[in-house]
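Enquirer: this is the structure alone, sequence omitted:
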């Protein structure tokens, strides 16, 4: 067996087996641990993406990793009427992913430096949206787990290498305000607010570009703050812990989880946890900054929603 075939078969095992058994163990498909990554760091088909501060990346990163930012995979309009963190058009997104070295046969591992979990899950969600979800994993525990496992670090950036991607087969993963309004009370659909509880409860009010959002949350939405999906070591909580978290919020097994947050970043961390539990997911990408602008979009606070 050739080296190329061997490394492809071995590294693909976690993805292929995980996908085949996704109904029973989606965690295997979506997460990779530091030990498994270390064993296959030289795979020529591996694209390793570092999510974090550029200066920190320049000082140290996992060998072979390329720095990726949210600007690399999204479009933002920094104005009072614009929206942040929007998906690019299909062709623009394909070109951006190619610039990161991603090809049709790539195995993509995304990891976070420090506590950059939600930016990393936004990258993962974008890859899922682009039709590359079955070839993408998140390093559980991020760079911290890599260091604790004795993994080497580098200060040398890999040479730029463009990938080659076929036309994207984008997935139906994004909803707009009209769809959220229509689905708010639909059986089998759970609208989930992933912001910090103080925003959901109405204790604090978010905002951007000098404009305050409305106070509270989408009427009828559940609350699962994005910060609750990982433990103190920034590793994803166990399946049992995540199931308790979602059950406590009123999300039923099999529900499609429609997530939102301030601008479409934090919600992807909660949605990643939902995927670990086998839930179909959707993102209200225009987020609460868009919902706040619609006078016919109902908003309530914790008292009105009956939150303890």
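Expert: Now that the structure is in, tell me what you want to look at. All of these numbers come straight from a predicted model, not from anything done at the bench.
Enquirer: drop to CA atoms for contacts and neighbour counts, all remaining ones
Expert: OK.
Enquirer: span of stretch 16-35 from start to end?
Expert: End-to-end distance for stretch 16-35: 18 Å, by Cα to Cα, to the nearest Å.
Enquirer: cool, stretch 79-91 as well?
Expert: Note: stretch 79-91 ends 25 Å apart using Cα to Cα.
Enquirer: quick one: buried residues of it?
Expert: 83-88 (16 or more other Cα atoms under 10 Å).
Enquirer: repeat for stretch 140-152
Expert: Within stretch 140-152, the residues scored as buried using 16+ other Cα under 10 Å are 140-146, 151.
Enquirer: out of these, which is nearest to residue 34?
Expert: Nearest to residue 34 among these: residue 146, at 5.1 Å, using Cα to Cα.
Enquirer: how close does that closest one sit to residue 169?
Expert: 32 Å.
Enquirer: do a quick rundown of the helices in the stretch 151-300 of the chain.
Expert: 177-183, 197-201, 239-248, 266-276, 287-291 (DSSP state H, counting those that start in this stretch).
Enquirer: now the third one against helix 266-276, angle please.
Expert: This points to helix 239-248. 120 degrees (axes from the mean of the first three to the mean of the last three Cα atoms, to 10 degrees).
Enquirer: just checking, what packs against helix 239-248?
Expert: Using 3 or more Cα pairs under 8 Å, 6 or more residues apart in numbering; DSSP states H and E, no helix or strand is in contact with helix 239-248.
Enquirer: this is the other structure I want to compare:
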């Protein structure tokens, strides 16, 4: 994977500052989320965000209605999401940058969903909002002119619940959560899909929240013994951290599948167990 390929996924803070000066039509999306409370962090956005950035709520904007059987954050309907994307001012050729707190997986959910929907050229801000070298804007921003984006679902592959066991059997099912959530004898919320392999996505970032160099990322995944050309599947609790795992693999040129329903869908059926 070359530096040019990496730059197709990531944009550095100084580069973004110059980019926005030259390309004011760029749509910037702030996807901040509070963990472990697990809710959108609009207060942090209002207190300070990149100039012109629009706030994105993981649940209201990047997920559909949960039935209790399809996971906590299923895909939104195509028509519904097309309308949302247009409200952000995105058209067929609009450059898009998403960001959040350092090491947060929430922006990757936006990257994944926009790319899945057919938006070209979506990039993540490396280091998140903490790395921004310029001044931050406070308060809300004016709504942009509505875009003309036409959704084309299927830009990234997914895994349906019925196909999950086959990935696990082949050693290609990756759990992106911390080790304590994957398996902990005293945590009632811990547990993983049988046959899954724990690959915590937080380990792919340095202390400042920047993505590790490609060679270190390759070493990490090489240790898993995944065959060249294989398409692993990633999951987590609700399909957010796993989107970041898919993103990191995509940086390395590996086409990974997202199990959108993740553990929240898997465990909704009593016939499907989570093991510790």
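Expert: Okay, I see it. Note that the structure is predicted; figures quoted are calculated from it, not measured.
Enquirer: grab the nearest non-local neighbour of the residue nearest the centre of the second structure.
Expert: Centroid-nearest residue in the second structure, with Cα atoms, centre = their mean: residue 108, separated by 2.1 Å. Leaving aside its chain neighbours, residue 108 of the second structure sits nearest to residue 244 (4.9 Å; criterion: Cα to Cα, 6 or more residues apart in numbering).
Enquirer: alignment lookup: the one you found to the first structure.
Expert: Using TM-score structural alignment as the criterion, residue 244 of the second structure maps onto residue 269 of the first structure.
Enquirer: follow-up on the earlier one: among the helices of the stretch 151-300 of the first structure, which is nearest residue 131 of the first structure?
Expert: Closest approach to residue 131 of the first structure among the helices of the stretch 151-300 of the first structure is made by helix 266-276 (15.2 Å; Cα to Cα).
Enquirer: distance from the chain centre to the closest one, please.
Expert: 6 Å (Cα atoms, centre = their mean, to the nearest Å).
Enquirer: repeat for stretch 230-248 of the second structure
Expert: 8 Å.
Enquirer: buried residues in that stretch?
Expert: Going by 16+ other Cα under 10 Å, stretch 230-248 of the second structure has these buried residues: 231-248.
Enquirer: translate residue 45 of the second structure into the numbering of the first structure.
Expert: In the first structure, residue 45 of the second structure lands on residue 57 (TM-score structural alignment).
Enquirer: tell me which helix or strand residue 7 of the first structure sits in.
Expert: In this structure, residue 7 of the first structure sits in helix 3-20 according to DSSP states H and E.
Enquirer: next SSE after that helix?
Expert: Next helix or strand after helix 3-20 of the first structure toward the C-terminus (DSSP H and E): helix 26-30.
Enquirer: in the second structure, what range does that next one match?
Expert: Against the second structure, helix 26-30 of the first structure falls on residues 5-9 (TM-score structural alignment).
Enquirer: now the matching stretch, how far from the centre of its chain.
Expert: 16 Å.
Enquirer: that stretch: which residues count as buried?
Expert: Neighbour-count burial for stretch 5-9 of the second structure flags 6, 9 (criterion: 16+ other Cα under 10 Å).
Enquirer: again with stretch 265-276 of the second structure
Expert: Quick answer for stretch 265-276 of the second structure (16+ other Cα under 10 Å): 265-268, 274, 276.
Enquirer: turn the buried residues of stretch 79-91 of the first structure into a markdown table, columns for distance to residue 95 of the first structure and secondary structure.
Expert: Below are the buried residues of stretch 79-91 of the first structure laid out as a markdown table (distance: Cα to Cα, whole Å; DSSP: H, G, I helix; E, B strand; the rest coil):
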| residue | distance to residue 95 of the first structure | secondary structure |
| --- | --- | --- |
| 83 | 22 | coil |
| 84 | 20 | coil |
| 85 | 17 | coil |
| 86 | 16 | strand |
| 87 | 13 | coil |
| 88 | 10 | coil |
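Enquirer: possible to save these as a markdown table with distance to residue 130 of the first structure?
Expert: Below are the buried residues of stretch 79-91 of the first structure laid out as a markdown table (distance: Cα to Cα, whole Å):
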| residue | distance to residue 130 of the first structure |
| --- | --- |
| 83 | 20 |
| 84 | 19 |
| 85 | 15 |
| 86 | 13 |
| 87 | 10 |
| 88 | 10 |
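Enquirer: list just the nearest of those to residue 244 of the first structure.
Expert: Of all the buried residues of stretch 79-91 of the first structure, residue 244 of the first structure sits closest to residue 85, with 30.2 Å by Cα to Cα.
Enquirer: what residue in the second structure is paired with that closest one?
Expert: Aligned against the second structure - with TM-score structural alignment as the criterion - residue 85 of the first structure pairs with residue 73.
Enquirer: swap in residue 192 of the first structure?
Expert: Matched across to the second structure, residue 192 of the first structure falls on residue 174, judged by TM-score structural alignment.
Enquirer: excluding its backbone neighbours, what's nearest residue 86 of the second structure?
Expert: The shortest distance from residue 86 of the second structure to any non-neighbouring residue, by Cα to Cα, 6+ apart, is to residue 147 (4.4 Å).
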